[in-house]
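Student: can't give you the sequence, but here's the structure:
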């Protein structure tokens, strides 16, 4: 993605505990474990809650379950740092695999968003009152209070012949509108507050989380400074607006990288710091997931790393490991998107890394091992069909930006699959239709390769219905579950009087 400013590094500050919060009173001292509730924020139609589980006893807790009632009309929406089940108005939260053990004196928190009014009542922790003492008079109607020893898989099992597992229930519409929001910087398109993002956008990628240094793995994100963005909202307003979007069924992700945010996870220490720092951002704002927008020299392949199915280059291996860890932490509802450039994906049809004899650009096709390893975890792959040179398609013809043909040929490669570096014995398998979208600039100032709405819709019609394809015959056939369209950016779309969303949202909604 393109942006017009120097690299801005912001320290991620923890939310001040109790600021603007409403706490449910608990005993000052209690023997044994306790679970304390705080209403972190309230925006009228909903609110964010947080429970802190503390081991006030003298022995180690190996697992915990917090269960409580909510008033009729209140429901839990998104949640994090725990797994949830419900029965009527009774909600039960079970620890994740990584935060269940608490030594004496230790604490851990989990959070959730809820609609409606009121606060939890009749809370129990591992079967006894959350404040310590005896079970409340209203008996809990919860599943067993001992969590399963083996957590359920976060992805369905892969069963040949499909190239990826069946799609999870992501809560997204069949055809989605995806856009980037300039949240941490300003450019010629102007700043746009989260609360002012129109309802048509189904996935909102916050641009950008950036590293403190190229190889640190330490990702930081903060809102655009007032001096740069005079209209910027406060962090509580920003967070409340995210919750409101989520209550509408929208997904809000942190996007890592961008043009200026080069990230190279060269060591396992950088990998682990990436996981912890990205988790901190996701938890801080209660986000739905992660977008990987590595550009420039973030990804490249070491000499001799020639098999996309078994990568050996540390920056590739560590990125795959980090994303898998994040996915495992947040569970099957975690939304993962990627926005690579064509150089890192489709160019792999001709060239992969430095090649068998060296001398090629080692970045060529370097996203392929990441995509392949995570194909059962990716929610949407939306390649940037812009800022690209000519790329050869499956018809062995070069395709150039600026019209429907480029979108059709580039997207068909991801749906049909292709031999890597021309090797028919080394084929990159296609992804599911619902995992594929493509990216296009919202206007001529947003990036090279702008295509007017009629051309974009011609491409989608070809991919979905197999008609109006021009001179290119898709190898993937028809793709009625094609996921949708991504644009750089929501800000630029506003600058161009919402041409992108006004044209494409009703079009996508009209598709089968």
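Tutor: Sure, I can see it. Bear in mind the structure is a predicted one, so any value in this text is a computation, not a measurement.

Student: C-alpha only now, for contacts and for neighbours.
Tutor: Fine.

Student: what element comes up after the helix or strand hosting residue 456 heading to the C-terminus?
Tutor: Following DSSP states H and E, one finds residue 456 within helix 453-465. Proceeding N to C from helix 453-465, the next assigned helix or strand is strand 484-488, under DSSP H and E.

Student: Helix or strand next in line after that following strand, which one?
Tutor: Next in line after strand 484-488, if elements are assigned by DSSP H and E, sits helix 490-495.

Student: What are the contacting residues of that next one?
Tutor: 179-182, 189-192, 197, 442-443, 445-446, 499-501 (CA atoms under 8 Å, 6 or more residues apart in numbering).

Student: and if we set it to 10 Å?
Tutor: With contact meaning CA atoms under 10 Å, 6 or more residues apart in numbering, helix 490-495 is reached by 178-183, 186-193, 197-198, 201, 204-205, 441-447, 487, 489, 496, 498-502.

Student: Now, of the residues you listed, which are buried?
Tutor: Buried subset of these (neighbour count, 16 or more other CA atoms under 10 Å): 178-183, 186, 189, 191-193, 197, 201, 204-205, 441-443, 446-447, 487, 489, 496, 498-501.

Student: angle of the helix holding residue 456 against strand 484-488?
Tutor: 150 degrees (axes from the mean of the first three to the mean of the last three CA atoms, to 10 degrees).

Student: and helix 453-465, how far out from the chain's middle?
Tutor: Relative to the mean C-alpha coordinate of its chain, helix 453-465 is positioned 26 Å out (CA atoms, centre = their mean, to the nearest Å).

Student: And it, what's buried?
Tutor: Neighbour count says helix 453-465 has 453, 455-465 buried, by 16+ other CA under 10 Å.

Student: just checking, which of the buried ones among the contacts of helix 490-495 belong to helices?
Tutor: With helices defined by DSSP state H, the entries of those inside them are 499-501.

Student: wait, which of the residues you listed is closest to residue 312?
Tutor: residue 500 (40.5 Å; CA to CA).

Student: ok, that closest one - contacts?
Tutor: By CA under 10 Å, 6+ apart, the neighbours of residue 500 are 177, 440-443, 452-453, 456, 485-487, 489-490, 492-494.

Student: In addition, the following structure is provided for comparison:
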């Protein structure tokens, strides 16, 4: 035998076999030229990278080139695959209704590939899916279920179950009964953050308040229409318990959205849909009685050419109106809807309509039959012009009376020749003020000053101020006082609510006596 023949005979044994390549595996760092086997075929890496689930060679030709070969089985030996995928993590619910729950979780990894997931409800198989999400339907309203998820591979290996997730379906109505029964209400905002005022559990707010606005639901990221809310000083279950406790005392607890830092701009239909679904989910999850609109900054502003509040054309205003209407319709007639715009966005439209000036007017007009309360922020405001053409400064009785009567009488928008903004009902109006000097940059009003303004507005009892009511007898049905905030009130040992709760109760007593006589 010649040397050349010997070399030809042994050469195949010296050359590495292509079908002996290692199996492709997520999490492995591959360099250019590496050979792997995946589902019966060999692939050559053509670009260095670290593999991720979903980047299997057939799926990403930019990373892998099919070089043929393979062993005809799942493994290069081909020994049977007995390794299960990793346990799914991060199981959470993103949308809860009366009869269904939407679940999401983090994708699992496997030595070969994850092919799907099994979702279990109370220990029984409820669904199989190829993606890391599932909708479980056919549930019963007001019922608690335990969900777990397992991952599986092509060889039939099943992971251990994920940590269980407990979910309670909606009852179909998050509003146990209508709004508070007293003739005059005290409305306050509760902070879901620490700003140096007072940290208090929701259930421990002063019993003086009728409506508690939980502040705030905010976008999950800049530009997103999806809102999120997570309690900052309790677990989700504790917070739900706190809401139920307050409701058992006859209080109403609303979810407030936006705030100074929560810019919500629904510039297209997709963001509007995200907005609707996320709010429905949050409200259902926690059992809120309603929704408060507290949009500030660029959240609402009018585009150039948008000149008629009755027919707005600015996309983020039109989408916002439609989104809020959809949420309100979803929860029904008892759903409480309130709004707390700044003066420039409402009364500011009297003299000028454009940009931020008057930007809330199309929203208020479109929702006027849905709004339970409009409590404009009579603070952090510059001087404003009333219906009498005179300018009034915040923090005074005249300012409160003048700004309130603009909404009770209506006004021409953008000047005397502009379209007329029709008045709201008196029972839709409350006055928004800071609870203390520290609560706002300006506009704090001493209790005596605010109460003389309300006596004039509600009963027509003049204090001899500069502004004269166009309806001298006043507006008996005005609803009350809103304040930023419950926490700042607590900071001053509840001086605000201790002063105004008895005052508001006095109107209820007077109404009862008048009914008797």
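Tutor: Now that the structure is in, tell me what you want to look at. Predicted, not measured: the structure shown is a model, and the values here were computed from it.

Student: before we move on, back to that, now, the most widely separated pair of the buried residues of helix 453-465 of structure 1?
Tutor: 453 and 465 (17.4 Å).

Student: correct me, but residue 25 of structure 1 touches residue 39?
Tutor: No. Using CA atoms under 10 Å, residue 25 of structure 1 is not in contact with residue 39, being 11.7 Å away.

Student: Between the two, which has more neighbouring residues?
Tutor: For residue 25 of structure 1 versus residue 39, neighbours defined as other CA atoms under 10 Å are more numerous around residue 39 (22 against 10).

Student: ok so residue 5 of structure 2 is a helix residue?
Tutor: Yes. Counting by DSSP: H, G, I helix; E, B strand; the rest coil, residue 5 of structure 2 is part of a helix.

Student: What does residue 476 of structure 2 correspond to in structure 1?
Tutor: Structural alignment (TM-score structural alignment) places residue 476 of structure 2 against residue 480 in structure 1.

Student: so what's its match closest to, chain neighbours aside?
Tutor: residue 464 (4.7 Å; CA to CA, 6 or more residues apart in numbering).

Student: didn't that neighbour look like it was pressed against residue 510?
Tutor: No. If you go by CA under 10 Å, residue 464 of structure 1 and residue 510 don't touch, sitting 11.7 Å apart.

Student: For these two, list the residues in contact with both.
Tutor: By CA under 10 Å, 6+ apart, no residue touches both residue 464 of structure 1 and residue 510.

Student: Structure 2: matching residues for the helix holding residue 456 of structure 1?
Tutor: Under TM-score structural alignment, the match for helix 453-465 of structure 1 is residues 447-459.

Student: quick one: the matching stretch to structure 1 mean distance?
Tutor: Between stretch 447-459 of structure 2 and the aligned residues of structure 1, the post-superposition mean distance stands at 0.7 Å (mean CA distance after the TM-score superposition for structure 1).

Student: Please enumerate the helices of structure 2.
Tutor: So, for structure 2 - with DSSP H - the helices run 3-14, 236-248, 269-286, 315-331, 361-366, 397-409, 447-459, 486-491, 495-516.

Student: Tell me the spacing between the nearest residue to residue 172 of structure 1 once chain neighbours are set aside and residue 46 of structure 1.
Tutor: Leaving aside its chain neighbours, residue 172 of structure 1 sits nearest to residue 202 (7.1 Å; criterion: CA to CA, 6+ apart). Computed as CA to CA, to the nearest Å, the residue 202 of structure 1 to residue 46 of structure 1 distance reads 19 Å.

Student: Then residue 221 of structure 1?
Tutor: 25 Å.

Student: Show me which of the two is the more surrounded one.
Tutor: The neighbour comparison of residue 221 of structure 1 against residue 46 (other CA under 10 Å) goes to residue 221, with 26 against 22.

Student: Any figure for the gap between that one and residue 194 of structure 1?
Tutor: Taking CA to CA, one finds residue 221 of structure 1 at 15 Å from residue 194 of structure 1.

Student: Kindly report the same for residue 447 of structure 1.
Tutor: Distance from residue 447 of structure 1 to residue 194 of structure 1, by CA to CA: 23 Å.

Student: contacting residues for the closest residue to residue 255 of structure 1 other than its chain neighbours?
Tutor: Leaving aside its sequence neighbours, residue 255 of structure 1 sits nearest to residue 291 (CA to CA, 6+ apart; 4.3 Å). Going by CA under 10 Å, 6+ apart, residue 291 of structure 1 touches 180, 204-209, 252-257, 335-339, 378-381.

Student: related to what we said a few turns ago, show me what the helix holding residue 456 of structure 1 is packed against.
Tutor: If contacts are counted by 3 or more CA pairs under 10 Å, 6 or more residues apart in numbering; DSSP states H and E, helix 453-465 of structure 1 sits against helix 404-416, strand 436-441, strand 484-488, helix 499-510.
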